[in-house]
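Colleague: next one to model:
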Amino acid sequence: MTRDDLIEAVREAADADPRVVALFLSGSLGAGDGDRWSDCDFVLVAAPEAHATFVEQARDWIAGICAPVLWRQVYPGVPLFLAVTQAWLRLDLTVTVPSHLNGARATWRPLFDPQGLHDRLPKHPPSRSPGPDKMVAITEEFLRSLGLLPLSIGREEFVVGVTGVGHLRAQLIALLIEGHAPPSPPGALRLSRVLDAEEIALIESLPCPAANREAVIAASMACAAAFLPRARGIAQQLGATWPEALEAAARAHIRRELGIEIPR
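Modeller: Predicted structure coming up:
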């Protein structure tokens, strides 16, 4: 079964199921900019009275189309599921109702839509601005994680330190993404849809450390040098309250424990 076969099989199953009101393809394929690596993001609209039952039976419904080797509900209580097939086709399935549609015509492709729900969607997702509170939360998490550097160094848990560098890098990526304020978060596997070439180059330039003291410290400081000036500048632009006390405490802690200064 190819990806196109999977899409057609899901469409046919939706068409044949009286509980299904509509079926859309979202994500990069729905927006028309997918590639051979893109997964299938399905939004299935169930009749309100059938929604709860359909959610309970979603795995069986998909298994009747393609037996998954992995099935997972992404968030407890949220009707969003992911699956992987034997041929390593990846799909997400969101089960919703007509009153809760939150897509746009430009980013959702109708596969089965006898009631014309697609025509009622806005043409484009609503625009938004970067969130000051989210920027502060990202910055606080970066500083908290950076403050754990003496722990991994002091315990000589350098593998833990490498993991910490990965978390610092992830917070930098989150900061850069929020700076663009996309209507919806990009897939974790395709940052180039949101970040510009300079930002991608910045992330690529950060060292991936070996599991030793010097490399972990150097990589952590490189992340700090990339993150802190950008975060501070964005906070100033948004009028967000910078976590001065937390930054000062992190700087003093690392200076005291490691004898080094966090770049400004």
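Colleague: alpha carbons only for contacts and neighbour counts from here, please
Modeller: Fine.
Colleague: in what helix or strand does residue 262 lie?
Modeller: For residue 262, there is no enclosing helix or strand under DSSP states H and E.
Colleague: here is the second sequence; please produce its structure so I can put it next to the first one:
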Amino acid sequence: MFPPEQRDRTQAQLLAHAEADDSIVGFALTGSHATGDGDRWSDTDIVLAVRGEVPEAVQQWTAWIYDEFGARHHWDLGAGGAGVIRVFLLPGWVELDVNFSPESEFGARGPQWRTVFGSPRAQPPFAPPHRNTLVGLTWHHALHARICIERDRPWQAAHWINALRDQLIALACLRLGLPIAYSKGAHLLPEEVTAPLEPTLVRSLTAPELRRALSATITAATAELDLSAPELAPRLRPMLMELA
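Modeller: Below is the predicted model of the structure:
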């Protein structure tokens, strides 16, 4: 994998190219490098403020990144608004995330932001997931895990059990004020939350093992609902236990 110096050189080249591009009027770092928390494994996340047509800037910069860095692949992540987040894979497993933002949408929406040049504008913060949605996904995933076991669809059952565990992590992170997306706060959860999740890991695709893992996950789910949604837990717990 890449040495940190390679990533740093890439970041410097991106900044120089942005400063020379008349259509780019702002450049910001996001992610862990914006707050000084990055380590040698951190990827490069930048935001470009585009004056003019965003699709044209995306096309031109994509061609340049392939030519300059020998990019191997790219894909787009939904950005919301009129922007485009394009994720590039560079040689040496350097990940480069470039947010092409209209000038009017250039600004911090969370704490991980550092303006390098340009004039950021006030933006609404990213909204956390709604607690009720996470609760709904909890019972939904538990139900479908049980149905897939009954249908003898072990791979799909394992998918739903794993997805259910992800919702419990998200609920616990939301409750404790920790980062939620991509389980970024999972390593900060206390042991009393994480220890009951270890038995939820699916160890094989046999029906008895899937039932055991589902039962363990439902036990963890009822415990988390008691803390995250105490007004809903009494009506959901008996139904969840039926699935176990």
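Colleague: where exactly do the strands run in structure 2?
Modeller: Ranges of strands in structure 2, per DSSP state E, are 24-30, 44-50, 73-77, 84-90, 94-102, 113-117.
Colleague: ranking these by burial, who's on top?
Modeller: Of the strands of structure 2, the one with the most neighbours on average (mean count of other CA atoms under 10 Å) is strand 44-50, at a mean of 25.
Colleague: which residues sit against that one?
Modeller: Strand 44-50 of structure 2 is contacted by residues 7, 11, 18, 23-31, 33, 57, 94-103, 105-106, 118 when judged by CA atoms under 8 Å, 6 or more residues apart in numbering.
Colleague: average gap between it and structure 1?
Modeller: Compared with structure 1 after fitting, strand 44-50 of structure 2 has a mean deviation of 0.9 Å; criterion: mean CA distance after the TM-score superposition for structure 1.
Colleague: that strand maps to which residues in structure 1?
Modeller: Under TM-score structural alignment, strand 44-50 of structure 2 corresponds to residues 40-46 of structure 1.
Colleague: just give the nearest non-adjacent residue to residue 144 of structure 2, would you?
Modeller: Closest residue in space to residue 144 of structure 2, ignoring its immediate chain neighbours: residue 160 at 6.6 Å, by CA to CA, 6 or more residues apart in numbering.
Colleague: how many residues are close by that neighbour?
Modeller: Residue 160 of structure 2 has 23 neighbours, counted by other CA atoms under 10 Å.
Colleague: just residue 4 of structure 1 next, same as before
Modeller: 10.
Colleague: one more: the one 10 residues further on?
Modeller: Other residues within reach of residue 14 of structure 1, judged by other CA under 10 Å, total 22.
Colleague: now do residue 154 of structure 1
Modeller: Neighbour tally, residue 154 of structure 1, other CA under 10 Å: 12.
Colleague: aligned to it, what sits in structure 2?
Modeller: Alignment note (TM-score structural alignment): residue 154 of structure 1 maps to residue 150 of structure 2.
Colleague: what sits against residue 206 of structure 1?
Modeller: Listed by CA under 8 Å, 6+ apart, the contact partners of residue 206 of structure 1 are 219, 222, 223.
Colleague: compute the distance between it and residue 226 of structure 1, please.
Modeller: Counting by CA to CA, to the nearest Å, the gap from residue 206 of structure 1 to residue 226 of structure 1 is 9 Å.
Colleague: middle-most residue in structure 2, spatially?
Modeller: residue 182 (3.4 Å; CA atoms, centre = their mean).
Colleague: after alignment, which residue of structure 2 pairs with residue 98 of structure 1?
Modeller: Under TM-score structural alignment, residue 98 of structure 1 pairs with residue 103 in structure 2.
Colleague: I figured that match hits residue 27, correct?
Modeller: No: look at residue 103 of structure 2 against residue 27 with CA atoms under 8 Å: they stay out of range, at 10.6 Å.
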